[in-house]
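Asks: this one's structure only:
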């Protein structure tokens, strides 16, 4: 009886190890690297990456893709209501591989290189942040500039941000 119990515990242990390793592997396939430092409990942005920094990162083994982007909080207005939202910008093809391919869009399309003042919004931005639901072709004012919504992420994707 004692040997059977040890074998059963070892089987459970190996099963848990496999499950945890699988979860960590799924979560750890994307890493964000930002120039700055941590002071106490706060992150302090410091400078920006250069083209050489990006080239150095690309030479590291095991890295599949690198996407350079910029982000900041912005004041977003829709039908006279203002909400602060994180806004991301970057190369449309790079951002697509990081955000659209794994998640998908529930409405509209992804940004094209020739889009001028177009944006894709998260599900919560579309449905929860404003008094009315935002759809494709609706217009937003972002830090004083007018943009048109060309796509909305699926629920579970980047929920609380806007990409342009």
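Replies: Looks like it arrived, so ask away. Model, not experiment: these values are computed from the prediction.

Asks: make it CA atoms for all contacts and neighbour counts henceforth
Replies: OK.

Asks: Residue 120 against residue 147, yeah?
Replies: No - assessed by Cα atoms under 8 Å, residue 120 is found out of contact with residue 147, at 9.9 Å.

Asks: Same drill for those two, tell me which one is more crowded.
Replies: Comparing residue 120 with residue 147 by neighbour count (other Cα atoms under 10 Å), the higher total belongs to residue 120, at 26 against 18.

Asks: Put this next to the previous one:
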């Protein structure tokens, strides 16, 4: 299990290939990548802030919970912080399990947690200024199913 919180961009292809090539004993690998999206057409950047010690511990705890709950062979969580432009990758989740149902469920669980509860604070910056991104009811509802 690896949890990485970094400012620099990551190479999704290289990370996914390395993750998959290390798991010859697993029958399913699921990956997901979150991307900065420009919903209204005026976003110039997103800034993500965090407290390093707190963030790493929280992500490690939730990743360990996913590994245990779904008997994963491995899990990977990469999450960026700092300033990112629309189209840049924010985060990546990868899960390895004996069967696809567990790999998909664990990946969804991790994604729902990262979207709603991970200790990151997001600010959208556009032509009209900057605005902190508030939690969405849909994201909270998605997490409640777990």
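Replies: Good, I have the coordinates. In this text the structure is predicted, and so the values were computed from the model without any measurement.

Asks: TM between them?
Replies: The TM-score (TM-score structural alignment, normalised by the length of structure 2) is 0.29; 78 aligned residues with a Cα RMSD of 5.1 Å.

Asks: Quick check: neighbours shared by residue 120 and residue 147 of structure 1?
Replies: Counting by Cα atoms under 8 Å, 6 or more residues apart in numbering, no residue touches both residue 120 of structure 1 and residue 147.

Asks: Please, where are all the strands along structure 1?
Replies: Ranges of strands within structure 1 are 36-39, 42-45, 69-78, 81-90, 105-108, 118-121, 139-142, 145-153, 161-163, based on DSSP state E.

Asks: Let me fix that, I meant to ask about structure 2.
Replies: 2-6, 28-35, 43-50, 74-80, 82-84, 89-97, 120-126, 129-132.

Asks: Arrange those in TSV, one row each, with mean neighbour count and distance to residue 19 of structure 2 as further columns.
Replies: Formatted as TSV, those follow (neighbours: other Cα atoms under 10 Å; distance: least, Cα to Cα, whole Å):
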stretch	mean neighbour count	distance to residue 19 of structure 2
strand 2-6	16	10
strand 28-35	19	9
strand 43-50	19	26
strand 74-80	23	8
strand 82-84	18	25
strand 89-97	25	8
strand 120-126	18	25
strand 129-132	12	34
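
Asks: can I get those in TSV with distance to residue 13 of structure 2?
Replies: Below are the strands of structure 2 laid out as TSV (distance: least, Cα to Cα, whole Å):
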stretch	distance to residue 13 of structure 2
strand 2-6	16
strand 28-35	10
strand 43-50	23
strand 74-80	13
strand 82-84	19
strand 89-97	11
strand 120-126	25
strand 129-132	31
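
Asks: Make TSV out of the strands of structure 1 and add distance to residue 12 of structure 1.
Replies: Formatted as TSV, the strands of structure 1 follow (distance: least, Cα to Cα, whole Å):
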stretch	distance to residue 12 of structure 1
strand 36-39	39
strand 42-45	40
strand 69-78	43
strand 81-90	43
strand 105-108	39
strand 118-121	43
strand 139-142	53
strand 145-153	38
strand 161-163	40
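
Asks: Figure out the length between the terminal residues of stretch 45-54 of structure 2.
Replies: By Cα to Cα, to the nearest Å, the extent of stretch 45-54 of structure 2 from end to end equals 24 Å.
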